[in-house]
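**Q** Attaching a predicted model along with its sequence, questions to come.
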Amino acid sequence: MEPIFTHSLRLFADPSRVVVRPFHISWQGTSSRTQRLVGEVLRMSAQQARDELQEVLRDFEARHWQTRRVFMTRYDEIEAQLGLDGSKIGDEKRQLIGAYFCHEYSYAAAALMNPSVVPHYDQSGMPRGSCRILMSLRAVGEGHISSVAFREGIITSENKLKLAPEPPFATATDTHGDEDEIPQGPVTVHRHRDSTLSGTVIFPITEAQSKGLEDLRLVKFAHDDGAAEWLGTYTAYNGSAIQSELLRTRDFRAFDLVPMTGPAARNKGIALFPRKVNGKYAAIGRQDGENLYLLTSDTLTHWEEGERILEPEYPWELVQIGNCGPPIEIDEGWLLLTHGVGAMRKYAIGAALLDKDDPSRVLARTAEPLIAPASENREGYVPNVVYTCGAMKHGDSLFIPYGVADSSVAFAFVGIDTVLAAMTPAESVEPRKRASA
């Protein structure tokens, strides 16, 4: 196989990347704590409140974007919850109240990994052959909690990549709901009105998500009426149980986070096709921790058990296989990036080709990995792992962002013809003998 072009750019975990998050103190106890804390600030003299606010600003204003406005936004939420009359409270006390209901969090201190990529929702001003892209990344911070970060950029017909400058300050999404109750079930979170997408982080918000939002697999989905919606499947983790959930957005300002139901939703790694297939929503999932299945459904949020279509076959994937993002439609069929786990728990990236009209038919697959850990990309937080949650077609190439050892994100371009040429036709593959259950 021709060599894959690997871009020199890398993104790394960075403990200096901090964000101001809402601190929902009533979630730690009762709403009386919120009322007591607000009351303490209101009882301060004007000078005392001014002094306390200045101390907060000395410590944090240089580290965060529009700190005063973030504090005021947080105050507005508390005011609505408690029925306060802001006209009788000075700006300094309102900002100080907001500060007491915020906290700073280093969201990518431990790891940065498992990216996915889709065409950006705004392609205005792009020259021919170039495409604005939008990447999601799994960022791991304090308490090993995973969140979703974003990064925008441009790729060109010459396989050049340029990422938009990362803003010095990041902001967290938040709900507009009840301050006293932890949200349950479906929830909508909102990007701060003045924040760029590259400076936005989606944190766990419900009990089911409390320990992490893991491995978002984004896809630009074409509905039957031609409307586009950006969908993403991810794993919600609460410290003991997992469930698959669905992110939905049309504007990347409001994000619906919706739990998925059905037997398939109890597992990790569901990836949606970018359109319906034969009148059904379709997805690839791993239902038994080892093999890949084709799932179909009449809705986007309920998934029954599917049909097994791929099993571990080659030495580099004998432990287990899984998908590496949504299937990509090409002339020859559905191109599915896969990951395989081999000896010493080494993760590598391969590919399979599925029939366009009947994706349960595997036409071909790679006998060797496309991307595997090597001397320059094996060390890190979790060594010997390369992994992606989604690539995209750009012209005649695939653009593949991928995580390296859970510590950095690298970027590769590979010709689609090169990938297809590296595949072994399925009819020439002798299925591995398996003992019946």
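**A** The structure has been received and is ready for your questions.

**Q** alpha carbons only for contacts and neighbour counts from here, please
**A** Noted.

**Q** buried residues in stretch 210-225?
**A** Using 16 or more other Cα atoms under 10 Å as the burial criterion, the residues of stretch 210-225 that qualify are 210-221.

**Q** I misspoke; the intended subject was stretch 327-338.
**A** 327-329, 333-338.

**Q** Isn't residue 407 up against residue 114?
**A** No - using Cα atoms under 8 Å, residue 407 is not in contact with residue 114, being 9.8 Å away.

**Q** Residue 389: what's it in contact with?
**A** 114-116, 215-218, 323-326, 402 (Cα atoms under 8 Å, 6 or more residues apart in numbering).

**Q** give me that answer again for 6 Å
**A** Contact partners of residue 389, counting by Cα atoms under 6 Å, 6 or more residues apart in numbering, are 114-116, 217, 324-325.

**Q** Residue 98 too?
**A** 71-72, 74-75.

**Q** just to revisit the earlier point, and which of the buried residues of stretch 327-338 is nearest to residue 121?
**A** The closest of those to residue 121 turns out to be residue 328 (Cα to Cα; 17.9 Å).

**Q** unless I'm mixing things up, the closest one is touching residue 334, no?
**A** Yes - under the criterion of Cα atoms under 6 Å, residue 328 makes contact with residue 334 at 5.4 Å.

**Q** From residue 206, how far out is residue 151?
**A** For residue 151, the distance to residue 206 (Cα to Cα, to the nearest Å) stands at 24 Å.

**Q** do residue 363 as well
**A** Residue 363 is 41 Å from residue 206, by Cα to Cα.

**Q** and here's the other structure:
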Amino acid sequence: MLDEPTRAPSGAAAEPSGVVRDEQTSPIFRRLDQRLTADASRVVVRPFHLSWQASGHASSRGARLVSDIMEMDEPAVEQALVGVFHDFEQRHWQIERVFETRFDQVAAELKLDRAALSAARRQLIGAYFSHEYSFQAAALMNPSIVPHPDQSNLGPGIVRFIMSLRAVGEGHISSITFRDGLVGENGRFELSPEPRIATAATACLQIGDTDGAVAVERDRDSTLSGTVIFPVTPAQANGLEDLRLTPFVHDDGTREWIGTYTAYSGREIRSELLRTRDFRTFALVPMEGSAAVNKGMALFPRRVGGQYRMIGRQDGKNLFLLESGDLTEWSGGARLLEPRYPWEFVQIGNCGAPIELDEGWLLLTHGVGPMRKYALGAALLDKDNPLKVLARTPQPLMAAVDNEREGYVPNVVYTCGAMRLGTKLFLPYGLADSCVAFAFADISDILAHME
């Protein structure tokens, strides 16, 4: 089962929500006044890792901590646990279950006998090896957006969506969060309520023989908007960055939601795939090959010419078109786009999966110019031969205006994917690596802006 969907009465009229026209860069995108900002009060419970081997001691710190807890008598254990519940029970879903799960992880490391311990002692051990983490204390940015699997009970022209966001917390560690809602070609835009309590998806199994491929599962009591996907493998330890989602249609007509993201270990990066059919269980799968050691890859939403296709940037400056017979193997590539205009001289990159139009593939791009200012543009690729560039934007479609420039990284507008709504394009985008904003554009205006 998916979350209970946000419902719209059939045929209900809807007025545009806070549309503000931007005349300072171009009149193409109509910005909304709504913003999503980081919120340090949104916390989840995460494992707290002690250094297992303390220097100069024969036993690990973890084992010594457990030994101290084991020496407490049962009334003291129960009293300590009451204090923990008083402080944290109202801040987290099913905290007893969270502590039991964490105890099982610690028990496997330290060879503890679950049956020999009371529930209170197990949960107190779990609490000592857990901590609260403010997953978006630093920033919320770089969204992508796709149609929700459930499009029932909607009025004409209204689409239920799922939006992914990059949340950045303590230590600049990035995780993946979600919001869902409704959007319409007529300018309607509504976000579903965000629950006060968030929960972390849990790793549930290793996938096949691929090193580092795992599945994570959403908590059964959590909505999608209350779910956070944290790094779970060593290759992801310092972040899951910039998920680019697309609703991928396989040759047999089945649909799967696939996203590309950057896994950062703290020393190295690589590209990985997030795959899901229900937004409850997510496969996190590393990609192989020479092209997969780079950032910013974006998958076409179907095979083209019998091959999977990907847009990537392999040299830090130019865009390449990649093709493969295997979703997880990416090497080689042909140069597709080079910086041509002053606003993109430093580098160009993709801004999400290509969007299929009658005219061809619409590829949103970003360019970096003087003072490391980021701006958004677009290119149109041939539908049958995407290596053929039909047109591109000589001027930016969007750049930061005065009230959008300040933030964690100034002068940046950036997106990881837009969504087509009939003749319109709906664009969520990051501002200054600090918050998320929203805009609409007529696709015909975007194409008319190209040459």
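**A** That came through fine. Here the structure is a predicted model, which means the values were calculated and not measured.

**Q** per the alignment, residue 188 of structure 1 corresponds to what in structure 2?
**A** Residue 188 of structure 1 maps onto residue 215 in structure 2, with residues paired by TM-score structural alignment.

**Q** show me the residues around that match that make contact.
**A** 203-205, 282-284.

**Q** Can you name the helix or strand that it falls in?
**A** strand 214-217 (DSSP states H and E).

**Q** Beyond that strand, next helix or strand please.
**A** strand 227-229.

**Q** how much space between the counterpart of residue 367 of structure 1 in structure 2 and residue 66 of structure 2?
**A** The equivalent of residue 367 of structure 1 in structure 2 is residue 394 (alignment by TM-score structural alignment). The gap separating residue 394 of structure 2 from residue 66 of structure 2 is 64 Å, by Cα to Cα.

**Q** Between these two, which is the more surrounded one?
**A** Remark: of residue 394 of structure 2 and residue 66, residue 66 carries more neighbours, 20 against 17, as counted by other Cα atoms under 10 Å.

**Q** Look up the closest residue to that one, ignoring the ones flanking it.
**A** The spatially closest residue to residue 66 of structure 2, leaving aside those adjacent along the chain, is residue 125, at 6.8 Å (Cα to Cα, 6 or more residues apart in numbering).

**Q** you'd agree the one you found is in a strand?
**A** No - using DSSP: H, G, I helix; E, B strand; the rest coil, the assignment for residue 125 of structure 2 is helix, not a strand.

**Q** Could you find the counterpart of it in structure 1?
**A** Match for residue 125 of structure 2 (TM-score structural alignment): residue 97.

**Q** cool, and residue 166 of structure 2?
**A** Under TM-score structural alignment, residue 166 of structure 2 pairs with residue 138 in structure 1.

**Q** From residue 95 of structure 1, how far off is its match?
**A** Counting by Cα to Cα, the gap from residue 138 of structure 1 to residue 95 of structure 1 is 32 Å.

**Q** Residue 55 of structure 1 now?
**A** Applying Cα to Cα, the value for residue 55 of structure 1 to residue 95 of structure 1 is 12 Å.

**Q** So for these two, which sits in the more crowded spot?
**A** residue 95 (23 against 12).

**Q** The more buried one contacts residue 71, correct?
**A** Yes - under the criterion of Cα under 6 Å, residue 95 of structure 1 makes contact with residue 71 at 5.1 Å.

**Q** How are the helices of the stretch 1-150 of structure 1 distributed by residue range?
**A** 31-43, 46-60, 67-82, 91-100 (DSSP state H, counting those that start in this stretch).

**Q** Single out the most deeply packed of these.
**A** Mean neighbour count (mean count of other Cα atoms under 10 Å) peaks for helix 91-100 among these, with a mean of 22.

**Q** excluding its backbone neighbours, what's nearest residue 302 of structure 1?
**A** Nearest non-adjacent residue to residue 302 of structure 1 (Cα to Cα, 6+ apart): residue 261, at 4.6 Å.

**Q** Repeat that for residue 221 of structure 2.
**A** residue 93 (7.5 Å).

**Q** Would you check how far apart that neighbour and residue 69 of structure 2 are?
**A** In terms of Cα to Cα, residue 93 of structure 2 sits 25 Å off from residue 69 of structure 2.

**Q** again with residue 349 of structure 2
**A** 53 Å.

**Q** about what we covered before: now check structure 1 for the residue matching the residue nearest to residue 221 of structure 2.
**A** With TM-score structural alignment as the criterion, residue 93 of structure 2 matches residue 65.

**Q** gap between its match and residue 58 of structure 1?
**A** 14 Å.

**Q** same question, residue 124 of structure 1
**A** 40 Å.

**Q** can you check residue 199 of structure 1 too?
**A** Using Cα to Cα, one obtains 22 Å as the distance from residue 199 of structure 1 to residue 58 of structure 1.

**Q** same deal with residue 263 of structure 1?
**A** From residue 263 of structure 1 to residue 58 of structure 1 the distance is 52 Å (Cα to Cα).

**Q** got a list of what whichever residue in structure 2 pairs up with residue 157 of structure 1 touches?
**A** Here residue 157 of structure 1 is matched to residue 185 in structure 2, going by TM-score structural alignment. By Cα under 6 Å, 6+ apart, the residues touching residue 185 of structure 2 are 157, 421.

**Q** In space, what's closest to residue 352 of structure 1 - neighbours in sequence excluded?
**A** residue 365 is the one closest to residue 352 of structure 1 (Cα to Cα, 6+ apart), at 4.0 Å.

**Q** That neighbour contacts residue 421, doesn't it?
**A** No - Residue 365 of structure 1 lies out of contact with residue 421 (Cα under 6 Å); the separation is 10.0 Å.
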